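[1] Quick one, what's the 3D model for this:
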Amino acid sequence: MAAFSNSWKGVCKLGCLPTLQHIRHGSKAVTRHWRDMNFMRQKLMAVTEYIPPKPAIPEECKPRTRFIEEENGYTRLLRRQVEETFRENKMIAVCQYNYIHGNDMVLMRHQLRKYNIHVKFFPNEIVRPFLLDSKFKNLLPLFVDRNLLMVSPEIRAQEMLRILKRMPPINLLGVYVDNAILSQQGFLNYAKLPSMVTAQGEVVGTLSLLTSQTSTILQRGPAHLASLLDQYVKQQSAEADTSKETGTPNKTEAL
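    Next up, the predicted model:
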């Protein structure tokens, strides 16, 4: 023991530590294993198991509760803008929107704004519920893919078609104008019609022509009769003058 202590002191002086050795001790054996519950206890647990009572009304007969999702402020704003757009504009054109360059889109909107035509973008999830309960429900089949609206409080058919010819990616699907829904071809025919002022002038000219012809026809009979009576008076005066010169009585005096 004294030799071990002396050697330990010598090692400590030299600055070296002895190596550590781990000694593994034997663990105890596991003697507790799972055993099945006693048969009598199983019967007791089965008999005393809680059985909840059945409801008086089956679940299938109860009214289903519907969870209504509240609309956020942005959805309400879009719905209000859609209602104002369809209520305040006389011309509403539905177009299919394909991708075009941003500068071309800005240029087209600027050209349309000169004629008081505005471009509107609304998602179909907002537009379709509004159209379903309105007088514009026949426009529902047009809102399938990405769409844009060209709206104007005035009827600017020729100007809008002239600008759309320069934009092939934007296809015209249908137009609501003058309380009627027109297809693309119907709107093209509508644009070829004259303006309201020109049409009114043509109608007034036609009506005045008919009245003038009617007055001419009504005045033709009396004028012809007057001319015949005038000619008769001239003939009678001429015969009277000739009878005076020759001294022979005329037909009226002989009678």
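
[2] CA atoms for contacts and neighbours, from now on please.
    Will do.

[3] After whatever helix or strand residue 81 lives in, which helix or strand is next? Please name it.
    Secondary structure from DSSP states H and E places residue 81 in helix 73-88. Per DSSP H and E, the first helix or strand lying C-terminal to helix 73-88 is strand 91-97.

[4] Would you mind pulling up the elements that the helix or strand following that following strand packs against?
    The helix or strand immediately downstream of strand 91-97 is helix 102-114, counting by DSSP H and E. If you count contacts as 3 or more CA pairs under 8 Å, 6 or more residues apart in numbering; DSSP states H and E, helix 102-114 packs onto strand 118-120, helix 157-164.

[5] One more, please, to line up against the first structure:
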Amino acid sequence: MAATLCGRVLPKTGWLPLTESVRHGSKAVTRHRKPMHFLKQKLMAVTEYIPPKPIPPPGALSPPVRKTELESGLVILLKRELATVFRECKMIAVVQNNASSAEDMLLLKHRLYRHGITVKYFSNQVMRSFLPDSRYSNMQPLFIGPTVMFVSKEPKVKEMLKVLRSSPQMVLLGACIENTLLSREGILNYSRLPSMATVCGELVGVLALMTSQTVSQLRHHPAHLSALLQQYVEQLQSASTPEPAGRETAFAMEEAAA
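    Model (predicted):
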């Protein structure tokens, strides 16, 4: 029995098992370097010693020569035109153009031209060379990126805002109205003000009312005094004249005379 079991369990001669166990050698223990903490890295970077650069002896290097670039004739011509625009126009609005198409821009120009507002294009290079030497130097931060100017000889803020509502790609940045620099909120507040004709009419009405009140007050005392004097004269006249006799007294006087 034992021989039978041993014969079944033990492998036969020349037979190879399907799986073989292979023993690997033990691996060597390797220690990885722990990374430095980021706060310590910052501290090491801040406290790192930087040696000073050696100073060259005097006369070894010549001072750098700055080259002055002359402005071209086109830039000078554009600056003259820009000076004319700022001198003749009372409203100069800076608007940012956010990729509006040529068709939308043409339609916007047509709508603005109905109200006497013109669209002007000037490059930022020309604006930056003109503004620092003028009294409009505070407008220089507005000219960043693609910008256009809406100019008119009269301040027509309400009409401009009404046209800009139909063009969301045009963003109003600021404006110079009657030599006063205004932000977007300032322009909205300026548009709510009444027109000059309305203000003049209200002023004329207030002045006329004040004049009429002054005249009435000046005439009140002489009129009152004349009325009192006239009443006093009438009282004196009524007191001096005798009272008229009755009908019976008059008849008796006639009989006595007869």
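
[6] re earlier: rebuild the helices and strands packed on helix 102-114 of structure 1 as CSV, extending it with distance to residue 235 of structure 1.
    Shown next, in CSV, are those (distance: least, CA to CA, whole Å):
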stretch, distance to residue 235 of structure 1
strand 118-120, 80
helix 157-164, 68
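
[7] Output these as JSON lines; include the columns distance to residue 148 of structure 1 and mean neighbour count.
    Below are these laid out as JSON lines (distance: least, CA to CA, whole Å; neighbours: other CA atoms under 10 Å):
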{"stretch": "strand 118-120", "distance to residue 148 of structure 1": "6", "mean neighbour count": "16"}
{"stretch": "helix 157-164", "distance to residue 148 of structure 1": "13", "mean neighbour count": "15"}
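
[8] out of these, nearest to residue 211 of structure 1?
    Residue 211 of structure 1 lies closest to helix 157-164 among those, at 34.5 Å (CA to CA).

[9] what's downstream of the closest one, the next helix or strand?
    As assigned by DSSP H and E, the chain's next helix or strand after helix 157-164 of structure 1 is strand 170-177.

[10] average offset between the following helix or strand past that following strand and structure 2?
    Remark: after strand 170-177 of structure 1, the chain's next helix or strand is strand 180-183, criterion DSSP H and E. Compared with structure 2 after fitting, strand 180-183 of structure 1 has a mean deviation of 1.3 Å; criterion: mean CA distance after the TM-score superposition for structure 1.

[11] And residue 39 of structure 1, what's its match in structure 2?
    Mapped onto structure 2 by TM-score structural alignment, residue 39 of structure 1 lines up with nothing.

[12] Residue 91 of structure 1: neighbouring residues, count only.
    By other CA atoms under 10 Å, 23 other residues sit near residue 91 of structure 1.

[13] swap in residue 94 of structure 2?
    The tally of other residues near residue 94 of structure 2 (other CA under 10 Å) stands at 20.

[14] what's it in contact with, if anything?
    Contact analysis of residue 94 of structure 2 by CA atoms under 8 Å, 6 or more residues apart in numbering lists 142-143, 147-150, 172-175.

[15] Please repeat the previous calculation with a cut-off of 6 Å.
    Counting by CA atoms under 6 Å, 6 or more residues apart in numbering, residue 94 of structure 2 touches 149, 173-175.

[16] Quick check: the gap between the residue nearest to it when sequence neighbours are not counted and residue 117 of structure 2.
    Closest residue to residue 94 of structure 2 apart from its sequence neighbours, by CA to CA, 6 or more residues apart in numbering: residue 149 at 4.8 Å. Distance of residue 149 of structure 2 to residue 117 of structure 2, given as CA to CA, to the nearest Å: 10 Å.

[17] If you count neighbours, what's buried in stretch 76-83 of structure 1?
    78-79, 82 (16 or more other CA atoms under 10 Å).

[18] would you list the residues you listed in a markdown table and tack on distance to residue 228 of structure 1?
    Compiled in a markdown table, the buried residues of stretch 76-83 of structure 1 are given as follows (distance: CA to CA, whole Å):
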| residue | distance to residue 228 of structure 1 |
| --- | --- |
| 78 | 82 |
| 79 | 80 |
| 82 | 76 |
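
[19] ok, those residues vs residue 224 of structure 1, which is closest?
    residue 82 (69.6 Å).

[20] Find the residue closest to the closest one in space, skipping its chain neighbours.
    Counting by CA to CA, 6+ apart, the nearest residue to residue 82 of structure 1 once its immediate chain neighbours are dropped is residue 127, at 6.8 Å.

[21] just to revisit the earlier point, confirm the residue nearest to residue 94 of structure 2 sits in a helix?
    No. Counting by DSSP: H, G, I helix; E, B strand; the rest coil, one finds residue 149 of structure 2 to be strand, located in no helix.

[22] my read: it touches residue 123, true?
    No. Using CA atoms under 6 Å, residue 149 of structure 2 is not in contact with residue 123; the gap is 10.8 Å.

[23] ok, the two, which is more surrounded?
    residue 149 (20 against 14).

[24] how about that one, what's its match in structure 1?
    In structure 1, residue 149 of structure 2 lines up with residue 149, judged by TM-score structural alignment.

[25] Could I get the contacting residues of its match?
    93-94, 119-120.

[26] Same list, the residues you listed, but as JSON lines with distance to residue 100 of structure 1 please.
    Below are these laid out as JSON lines (distance: CA to CA, whole Å):
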{"residue": "93", "distance to residue 100 of structure 1": "19"}
{"residue": "94", "distance to residue 100 of structure 1": "17"}
{"residue": "119", "distance to residue 100 of structure 1": "14"}
{"residue": "120", "distance to residue 100 of structure 1": "16"}
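
[27] what's the single longest helix in structure 1?
    helix 196-246 (DSSP state H).

[28] roughly how far is it from the heart of the chain?
    Between the centre of helix 196-246 of structure 1 and the centre of its chain there are 63 Å (CA atoms, centre = their mean, to the nearest Å).
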